[in-house]
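A.B. asks: Here is my input, please return the structure:
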Amino acid sequence: MTPSASLKSGKVSSAIWPSLFSGQGLRRRRAWLCAGAAALLLSACATPQKISGLGEGPAFERAGRFALNVSNANGQREALQGGFAWRDTGRLLVLDLANPLGSILARIDVSPSSATLTRSDGRIEQAPNPDALVEEVLGSPMPVRGLRGWLQGQVGDSAVSELKKDEEGHISGFTQDGWRVRLSRYDAEGPRLLQMNRSDTSRDISVRLVVDES
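C.D. replies: Prediction:
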């Protein structure tokens, strides 16, 4: 189901929830996707359906919930919460991002040469890589390229420091590409809890992923 079809299905009205991909981004407004007070827990968000019907043979798949929090140097705090579905064939990656009730708000398609975002209203944006695209839309980084390895309990090709493993030999922590990463709650596919943090001169960024399905 395409993002626009999902929103038109009647599962949830787009007027109820502020769009995660309205183009305003975290820099322009505070966008809480979970209903209620700002302290609402990540567990209240629904997990979107798995991505299917895309061909390309076997793929690594995960689905769950995310929370993105930013603490700015001026004292302002901003946050987004929602659900995600992930399908990675090794060559092609598809990432769906959803509102708390599980309706798809946007899809990111990643090929070896480009990344494309399709918004719920059908508008399309492109960037050289998915990290640049997510930051352009959200106003804050999310390490999509790194997650291709991290979701499978791997560290990828770039330099790694502070590598740690748990008692079972799983990678449990490291620093890579400016992100401090903690992996835990492993199943046969990889970690089911990922905590990622980074800091720069103007803000502290925290991204938390909880995997519900594989």
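
A.B. asks: Going by C-alpha atoms from here, please, whenever you check contacts or count neighbours.
C.D. replies: Fine.

A.B. asks: Can you report how many residues lie near residue 201?
C.D. replies: 7 (other C-alpha atoms under 10 Å).

A.B. asks: Am I right that it sits in a helix?
C.D. replies: No - counting by DSSP: H, G, I helix; E, B strand; the rest coil, residue 201 is not part of a helix but coil.

A.B. asks: That one and residue 142: what is the separation?
C.D. replies: 17 Å (C-alpha to C-alpha, to the nearest Å).

A.B. asks: all helices of this structure, in order?
C.D. replies: 3-8, 25-28, 130-138, 144-150 (DSSP state H).

A.B. asks: what about the closest residue to residue 61 other than its chain neighbours, neighbour count?
C.D. replies: Counting by C-alpha to C-alpha, 6 or more residues apart in numbering, residue 87 is the residue found nearest to residue 61 once chain neighbours are left out, at 4.6 Å. Using other C-alpha under 10 Å, residue 87 has 23 neighbouring residues.

A.B. asks: Could you do the one 3 residues further on as well?
C.D. replies: Applying other C-alpha under 10 Å, we find 13 residues neighbouring residue 90.

A.B. asks: go on, the one 10 residues further on?
C.D. replies: Close neighbours of residue 100, defined as other C-alpha under 10 Å, add up to 26.

A.B. asks: I'd assumed residue 81 was in contact with it.
C.D. replies: Yes - here residue 100 lies in contact with residue 81, judged by C-alpha atoms under 8 Å, at a distance of 7.2 Å.

A.B. asks: where's the closest residue to residue 110 other than its chain neighbours relative to residue 125, distance?
C.D. replies: Among residues not flanking residue 110 along the chain, residue 93 sits closest, at 4.9 Å (C-alpha to C-alpha, 6+ apart). Using C-alpha to C-alpha, residue 93 is found at 16 Å from residue 125.

A.B. asks: Following up with a second sequence; could you model it the same way so I can compare the two?
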Amino acid sequence: MSKHLLPLSILCLALSACSTLPSPFSSSAPPSAQTVAPYRAQVELTGRLNVTYQKNDKPESATVNFNWQQTAQRTDVTLYSPVGSTLATIAVTPQEAVLTQSDKAPRRAPDIDTLSAQLLGWSLPVSGLRDWLQGYADGADGRRFVASPQNNSVTTKDGWRLRYVSWQDAGENTPGALPQPRRIDAERTTSAQADAVSLRIVLDPAPSPQAQ
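C.D. replies: I've put the predicted structure just below:
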């Protein structure tokens, strides 16, 4: 098992935790300004995750592929190595979070915050990524942020700097399609160097309606 699997497992735990929370939102922006696609409570995503963090005063970095299946009450995340081997599976419900690795007993906790603290010792954003992945965030000014290719960066209320670097190509066969995020960069810097974390999330292209 790769020494980098644990922090990446926590990254996916953070992602999956966000998706099991209630997801309605309201925005003060008029509909014409909400150029990102509407939020979806049920979604399946695939892509790649990269995390850069500090360990023993040295920078560490790792990357993993993922499959993420979300419903209103449950999220299942599978982590894969670059060659396609399953590294871990994660299941999150309102009752508990469970991390299972090959040849190891499942690790359980009542919630993601508890499990994250037990396994890693520092936390990733468990309340924001659900929104971030679809182009939404709660800004530091208390307002609801709705991303678009023209309005692509924000600092969140909990101190993360988000930037929507690129967007999905809606394609010529989907008239009126709204943009969806393709790559999201997130960075948190604090006075404690050990708490500095950078995330890069690259989502695979969404299937066309004909392929669904």
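
A.B. asks: ok, and which of the helices of structure 1 has the densest surroundings?
C.D. replies: Ranked by mean neighbour count under mean count of other C-alpha atoms under 10 Å, the helices of structure 1 are led by helix 130-138, which reaches a mean of 19.

A.B. asks: Give the equivalent position in structure 2 for residue 186 of structure 1.
C.D. replies: Matched to structure 2 by TM-score structural alignment, residue 186 of structure 1 sits across from residue 167.

A.B. asks: go on, residue 97 of structure 1?
C.D. replies: For residue 97 of structure 1, the residue aligned by TM-score structural alignment is residue 79.

A.B. asks: That match touches residue 64, doesn't it?
C.D. replies: Yes - Residue 79 of structure 2 lies in contact with residue 64 (C-alpha under 8 Å); the separation is 6.6 Å.

A.B. asks: Looking at those two now, which is surrounded by more residues?
C.D. replies: Taking other C-alpha under 10 Å, residue 79 of structure 2 and residue 64 do not tie; residue 79 has more neighbours (24 against 21).

A.B. asks: Could you report the distance from the residue of structure 1 most remote from its centre to residue 174 of structure 1?
C.D. replies: Using C-alpha atoms, centre = their mean, the residue of structure 1 lying farthest from its centre is residue 167. It sits 27.9 Å away. In this view, residue 167 of structure 1 and residue 174 of structure 1 are 16 Å apart by C-alpha to C-alpha.

A.B. asks: Ok, residue 196 of structure 1 next?
C.D. replies: 10 Å.

A.B. asks: Now do the shared contacts for these two.
C.D. replies: 180-182 (C-alpha atoms under 8 Å, 6 or more residues apart in numbering).

A.B. asks: Please say which position in structure 2 residue 7 of structure 1 maps to.
C.D. replies: By TM-score structural alignment, residue 7 of structure 1 lines up with nothing at all.

A.B. asks: doesn't residue 109 make contact with the residue nearest to residue 61 of structure 1?
C.D. replies: No - if you go by C-alpha under 8 Å, residue 87 of structure 1 and residue 109 don't touch, sitting 9.8 Å apart.

A.B. asks: Need the overlap of contacts for the two.
C.D. replies: What both residue 87 of structure 1 and residue 109 touch, as defined by C-alpha under 8 Å, 6+ apart, is the set 93-95.

A.B. asks: Quick check: of the residues you listed, which lies closest to residue 159 of structure 1?
C.D. replies: residue 93 (22.6 Å; C-alpha to C-alpha).

A.B. asks: quick one: contacts for that closest one?
C.D. replies: For residue 93 of structure 1, counting by C-alpha under 8 Å, 6+ apart, the contacting residues are 86-87, 108-111.

A.B. asks: mind running it again at 7 Å?
C.D. replies: Counting by C-alpha atoms under 7 Å, 6 or more residues apart in numbering, residue 93 of structure 1 makes contact with 87, 109-111.

A.B. asks: And for residue 171 of structure 1, the neighbour number?
C.D. replies: What residue 171 of structure 1 shows, counting by other C-alpha under 10 Å, is a neighbour count of 23.

A.B. asks: Identify the residues contacting it.
C.D. replies: With C-alpha under 7 Å, 6+ apart, residue 171 of structure 1 has these contacts: 153, 164-165, 183.

A.B. asks: neighbour count winner among residue 196 and residue 174 of structure 1?
C.D. replies: Counted by other C-alpha under 10 Å, residue 196 of structure 1 and residue 174 do not tie: residue 196 has more neighbours, with 22 against 18.

A.B. asks: these two touch, right, that one and residue 182?
C.D. replies: Yes - between residue 196 of structure 1 and residue 182 there is a contact under C-alpha atoms under 7 Å: 6.5 Å.
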